[in-house]
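K.L.:
below are the sequence and a predicted model; questions follow.
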Amino acid sequence: MTLGNQRADGRIRLLLSELQLPFGASEPISLTVHGGERWHLAGRNGSGKSTLLKIIAGQEKEAGGECQVHGSVCYLDQHFSLLDPAQSATDNLRRLHPQRSESELRTRLAGLRLRRDDALRPVGQLSGGERLKVALLAVTSAPQPPDLLLLDEPDNHLDLDSRLLLERALADYGGTLLVVSHDADFIAALRLDHRLVLGSPAVG
């Protein structure tokens, strides 16, 4: 499972100008992110890392300044909130990708060892690794991979196999990646070569 062969086009995908967070770090943020860049978003707990990602994803409103996003965005947090926990894996995928047939989606789920009963159980009853598989299918089943992928500690509560699956899925992603994580090994595996630290002092 991969996020496609999208090329790093170098276009401006994110422009933050004197952005003020409603919660967390008080310093305004100015930043330009280009297509194909891979960013580690670091800072102490409460510094506003998740808030910033939600602003970029359009789920929260900035307190001041400007946030410009150019291209499609996908936000994936540690709770996989793009999924409805009351719906089954199959129903979630049909809701998110109505252009895909149910048989095709079931085949994709089976390819990740989510068969029959597992594919029909409410997502909220699945393990963290199983929910990750459904969430990654939700992202990779789109006709085009997102231009900007926001990951908010998605490696939390995952077993080793699930983490490796996530790392492999992101290995060839050519779009823009912004990741919140405190795990140095995970950060290294994703080859994050840019870093933004919120607040002071901060930890990665």
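P.N.:
Yep, that arrived. Residues are numbered from 1 along each chain as shown.
K.L.:
okay, CA-based contacts and neighbour counts for the rest of this
P.N.:
Fine.
K.L.:
buried set for the longest strand seen in the chain?
P.N.:
Counting residues, the longest strand in the chain under DSSP state E turns out to be strand 12-20. For strand 12-20, the neighbour count (16 or more other CA atoms under 10 Å) marks Ile12, Arg13, Leu14, Leu15, Leu16, Ser17, Leu19, Gln20 as buried.
K.L.:
then this one, side by side with the first:
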Amino acid sequence: MKVDFDNSLLHKGKILVTASRANFAYSDQQLWRETLDFQITSGERIAIKGANGSGKTTLIRMILGDLQPSAGSIERADFKSIYIDQDYSLIDNSSTVYSQAWKYNSGGLPEHDIKTRLNRFLFTREYWDKPCINLSGGEKMRLALCSLAIATQAPDMIILDEPTNNLDIQNIGILTAAINEYRGTLLVISHDLHFLQEIGVDRELTLG
């Protein structure tokens, strides 16, 4: 399977995120016993690890700018990111498979090219009019990757939240191949050590 991900426009090594003594409070209770100090630079592949409830998703939302730290600071450069969460909220459940793919056609690809790319991700003709709400988790993951491959420019950062949960071996293989063609920055929340090794994770951020 050839994914045809474009490269990120950012040069490798550009500082994207800097956290300095950062923390987040829920009901006046600081989430992390020790404050967070780290940098994320363009081109890195980072695994975010920690037990359930350790604040992994909160950290992601802070990195994306959706949440502001209650203590310390997080500075963000200007970059484009895509967050593929466990609910595949990137997918519009009210759309069909074909219309979902078409929404990412910012480069004006003709209809037959969209259908060719859907076929590459195992969405043959009988899938094109199928409602996205009826897709399995693995199918939604493949459609999300297909949508990103159709877009004119790849995001500077892709964030995956437990991406191999509920995926069979075939879909994990497809996901691995797609991610290994991507040349931007990758953040992954995962306990799947084999998957993390296969996608070439550079380092870890461990919470808790």
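P.N.:
On my side now, so go ahead. Owing to the predicted nature of the structure, the values given are computational and were not obtained by experimental measurement.
K.L.:
superposed, what's their TM-score?
P.N.:
Scored against TM-score structural alignment, normalised by the length of structure 1, the superposed chains reach a TM-score of 0.86; 199 aligned residues with a CA RMSD of 2.1 Å.
K.L.:
picking up where we left off before, which one of the buried residues of strand 12-20 of structure 1 is nearest Pro143 of structure 1?
P.N.:
The nearest member of the buried residues of strand 12-20 of structure 1 to Pro143 of structure 1, counting by CA to CA, is Arg13 at 19.2 Å.
K.L.:
quick one: what's aligned to that closest one in structure 2?
P.N.:
Aligning on TM-score structural alignment places Arg13 of structure 1 opposite Leu16 in structure 2.
K.L.:
any chance of the buried residues of strand 12-20 of structure 1 in a markdown table, plus distance to Leu105 of structure 1?
P.N.:
Output for the buried residues of strand 12-20 of structure 1, formatted as a markdown table (distance: CA to CA, whole Å):
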| residue | distance to Leu105 of structure 1 |
| --- | --- |
| Ile12 | 33 |
| Arg13 | 30 |
| Leu14 | 32 |
| Leu15 | 36 |
| Leu16 | 37 |
| Ser17 | 41 |
| Leu19 | 40 |
| Gln20 | 41 |
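K.L.:
on the three-state scheme, Thr176 of structure 2 is what?
P.N.:
On the three-state scheme (DSSP: H, G, I helix; E, B strand; the rest coil), Thr176 of structure 2 is labelled helix.
K.L.:
might one say that it is in contact with Glu198?
P.N.:
Yes - contact between Thr176 of structure 2 and Glu198 holds when scored by CA atoms under 8 Å: they sit 7.0 Å apart.
K.L.:
higher neighbour count, the two?
P.N.:
Thr176 (16 against 13; other CA atoms under 10 Å).
K.L.:
could I get the full set of strands for structure 2?
P.N.:
Using DSSP E, strands in structure 2 cover 15-23, 25-26, 29-30, 36-41, 45-49, 71-76, 81-84, 157-161, 185-189, 203-206.
K.L.:
can you redo those strands as JSON lines with distance to Met141 of structure 2?
P.N.:
Converted to JSON lines, these look like this (distance: least, CA to CA, whole Å):
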{"stretch": "strand 15-23", "distance to Met141 of structure 2": "26"}
{"stretch": "strand 25-26", "distance to Met141 of structure 2": "31"}
{"stretch": "strand 29-30", "distance to Met141 of structure 2": "34"}
{"stretch": "strand 36-41", "distance to Met141 of structure 2": "25"}
{"stretch": "strand 45-49", "distance to Met141 of structure 2": "19"}
{"stretch": "strand 71-76", "distance to Met141 of structure 2": "27"}
{"stretch": "strand 81-84", "distance to Met141 of structure 2": "8"}
{"stretch": "strand 157-161", "distance to Met141 of structure 2": "10"}
{"stretch": "strand 185-189", "distance to Met141 of structure 2": "14"}
{"stretch": "strand 203-206", "distance to Met141 of structure 2": "24"}
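K.L.:
of those, give the one that comes closest to Ser94 of structure 2.
P.N.:
Comparing the strands of structure 2 under CA to CA, the one sitting nearest is strand 81-84, at 17.8 Å.
K.L.:
where in structure 1 does that closest one fall?
P.N.:
Strand 81-84 of structure 2 maps onto residues 73-76 of structure 1, going by TM-score structural alignment.
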